[in-house]
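A.B. asks: From the sequence below, what's the structure:
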Amino acid sequence: MDNQNNYCVIMGGGIGSRFWPFSREARPKQFLDFFGTGRSLLQLTVDRFKKILPVENIYIVTNKEYARMVLDELPELKPKQVLLEPMRRNTAPCIAFATYHINSFAPDANVVVAPSDHLILKEDEFLNIIQNAFAFVEKHKTLLTLGIRPSRPETGYGYIQMSESEIDGVHKVKVFTEKPNIDLAKVFFESGEFLWNSGLFIWNNKAILDAFHKYLPEITNRFDQGLSVFGTEKETAFIDENFPFCPNISIDYGIMEKADNVYVQAAEFGWSDLGTWGSLYEISDKDEDANASLIAETLFFDSSENIVTLPSDKLAVIQGLEGYIVAEADGVLLICKKDEEQRIKQFVTDVKLKYGEKYI
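C.D. replies: Take a look at the predicted model:
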């Protein structure tokens, strides 16, 4: 396959509030180096796709506030490869924005859409799957997603049920299911019919454009009005004026759950959605008491199953804690039970109400 016709869109505009205080509005998690490798999650994502795609075929969609940060982190990208959202509108408008832009100069493009904050441990296997996925969507007019074979009952991920219908070994999707409770997650895990929803998509530009026109005309009506600006050769990052008028809706809810040509490729490539402290804890190295320590030096006494991350010049001495998150960044210290981390968003809201934007 000619990789010149294959493109990558990386979604990098989120705040990552569930990783507060490590992730902040001024520098959200996609720009952070979680593992002390010297590369941020965004840089690692671009590094990964550069192995199979021309660098000029990689596009970043991000909030306009992060334009300079993206270009500083990725000097190999030209400014016109950074598509700027004037405000956050969820994944469907984000993907439509990139789709229309690429369609203006490569209407037959095959495109992989990827979040900027996922961890892939088995990169060679992952890239092989992406190459095969490009070949599949070039041949078949389908909307393809990658599903991860679950290793445990997990309540933090959405699930995809495979049907018996298949094409070339790729199963048609039967149903998407939101994050289940633990009892339902056990049923999903034991059935063997369900996969974790990775949020990774591959399709031909024509297929996804048709789906947008059919299922989200409130978005295409806006972007069709702005066709003249798409593909314009600019030396500055690109903003579309119609974007603010799009509905706030996810690609899963807006299209994938409704379309009748959605397929899922079951895969295993050491995937982790770094969406929460708990997911980071799961993939981090741990000591004999299951404590994980990132970046800073840490001593644990009578403590187990904690995750600690502090600035590199700090030492933490932890005694008597079990199952906690301890995180410090930019003047904020968070100590929170790991199994109650869903409350972090509320903590952020309360901090904002009491102290304003200073710690957000």
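A.B. asks: Please make it C-alpha for all contacts and neighbour counts, starting now.
C.D. replies: OK.
A.B. asks: What strand or helix carries residue 298?
C.D. replies: Using DSSP states H and E, residue 298 maps to strand 297-301.
A.B. asks: And for residue 220?
C.D. replies: Residue 220 is part of helix 217-225, with elements assigned from DSSP H and E.
A.B. asks: Please give the structure of this sequence too, so both can be compared:
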Amino acid sequence: MKNNNYCVIMAGGIGSRFWPMSTQKFPKQFHDILGTGRTMIQQTFDRISQLIPAENIYVITNQEYTELTQQQLPDIPVNNIVGEPAMKNTSACNLYMAKKIQDVNADANIIVMPADHLILKEKTFLDKVELAFELASKNDYLITLGITPTRPDTGYGYIQFIQENDEVISKVKTFTEKPNLEIAKSFIESGDFLWNAGIFVWSAKSILSAFTKYLPEMSNQFNGCEYNTEAEKEYIDVIYPIVSKISIDNGILEKADNVYVIPANIGWSDLGTWTSVYTNADKNDDNNAISSKNVLTYNSKGNVIRIKNQNKAAVIDGLKNYIIVDTEKALLICPRDNDQLIKDYVLDLKNLKKGERFM
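C.D. replies: Down below sits the predicted model:
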């Protein structure tokens, strides 16, 4: 029986908030952030491959990372690993992959998910995905998984849903990308908002119809390509520089009237900062999250400690609630409360003479 379900893993980000472990050459999704023995992208593949065969799993990443992706995910066909010639946010890559997959299977249903998120409740997640596939195959729905918010976070998109009694899926009323703090607080207080996990399920027909309606110029730009042929790469290389840089949230989901959300308590974290890594990592009796050997701590609590060189000894004395990350090229020591400033540190380093060698 033909399997109409497909997956697109988005793996193009640089993850600058995870510097110095995450770098331009070797970004976050290709690291074993939590010390599990599998990298983030490998864990994402392991999870979804329980539902979808490897030949139906695609990865879209930066051209610079296609070889790295092939090395880490050898079970995925090489032609399913697609390199973008430029970073154009998430509308372009979603349109590109929907076109490519529809060319293979006109009846395709697609789950789109980031490569670098943590999902602790895998069975619940897979159950929700199966439900979403069933609904997307029968209805013209654009479906997202929604997470119950635990704090007024300004780094996430928020989904306001129309509450129905005992419904497994709810119609989305509004979709807001990354509000300011005051608005985020009001969302939390209202009780009818969920976080957008960036995990979407739809049929190729439904999402391509939405692009035609809401982003017609972009849709037309991708229409002339002969997908899954030798001519594809040349065509994509030509159009990508002129394609609009816009997120799928802004471009489609905030405008469409057929967006639905499935509430999903799946133990989710986007692992977007070192503090989120600390929250989800195993900790010792002093609440230090250490994934390195030969580390001694004294009067030190609440730290996340990563020493890349396993032959190097490290002694930490008197630090509380700090991030300590040591790599071959750089050393970061900063309070956990300042983890949002790491992007600024990286920008300042780039401005140094020859600063790019630390990236």
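A.B. asks: Give me the distance from the helix holding residue 220 of structure 1 to the chain's centre.
C.D. replies: 25 Å (Cα atoms, centre = their mean, to the nearest Å).
A.B. asks: Superposed on structure 2, what's the mean shift for that helix?
C.D. replies: Averaged over the aligned pairs, helix 217-225 of structure 1 sits 1.4 Å from structure 2 after superposition, using mean Cα distance after the TM-score superposition for structure 1.
A.B. asks: what ranges do the strands span in the stretch 151-300 of structure 1?
C.D. replies: Secondary structure of the stretch 151-300 of structure 1 (DSSP state E, counting those that start in this stretch): strands located at 159-167, 170-177, 194-204, 238-239, 262-267, 271-273, 292-294, 297-301.
A.B. asks: The ones you listed: which one's closest to residue 336 of structure 1?
C.D. replies: strand 292-294 (14.7 Å; Cα to Cα).
A.B. asks: before we move on, back to that, generate a markdown table for the strands of the stretch 151-300 of structure 1, with mean neighbour count as supplementary columns.
C.D. replies: Shown next, in a markdown table, are those (neighbours: other Cα atoms under 10 Å):
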| stretch | mean neighbour count |
| --- | --- |
| strand 159-167 | 18 |
| strand 170-177 | 19 |
| strand 194-204 | 23 |
| strand 238-239 | 21 |
| strand 262-267 | 22 |
| strand 271-273 | 18 |
| strand 292-294 | 22 |
| strand 297-301 | 15 |
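A.B. asks: related to what we said a few turns ago, counting by contacts, list what the helix holding residue 220 of structure 1 packs against.
C.D. replies: Here helix 217-225 of structure 1 touches helix 91-103, helix 205-215, going by 3 or more Cα pairs under 8 Å, 6 or more residues apart in numbering; DSSP states H and E.
A.B. asks: nearest to residue 241 of structure 1, of the ones you listed?
C.D. replies: Closest approach to residue 241 of structure 1 among those (Cα to Cα): helix 91-103, 10.7 Å.
A.B. asks: State the next helix or strand along the chain beyond the closest one.
C.D. replies: Assigned by DSSP H and E, the successor of helix 91-103 of structure 1 is strand 110-115.
A.B. asks: What is the neighbour count of residue 226 of structure 2?
C.D. replies: For residue 226 of structure 2, the count of nearby residues is 16 (other Cα atoms under 10 Å).
A.B. asks: how near is the closest residue to it other than its chain neighbours to residue 82 of structure 2?
C.D. replies: Nearest-residue entry for residue 226 of structure 2: residue 232, 5.6 Å, with adjacent residues in sequence omitted and distances by Cα to Cα, 6 or more residues apart in numbering. Here residue 232 of structure 2 is placed at a distance of 11 Å from residue 82 of structure 2 (Cα to Cα, to the nearest Å).
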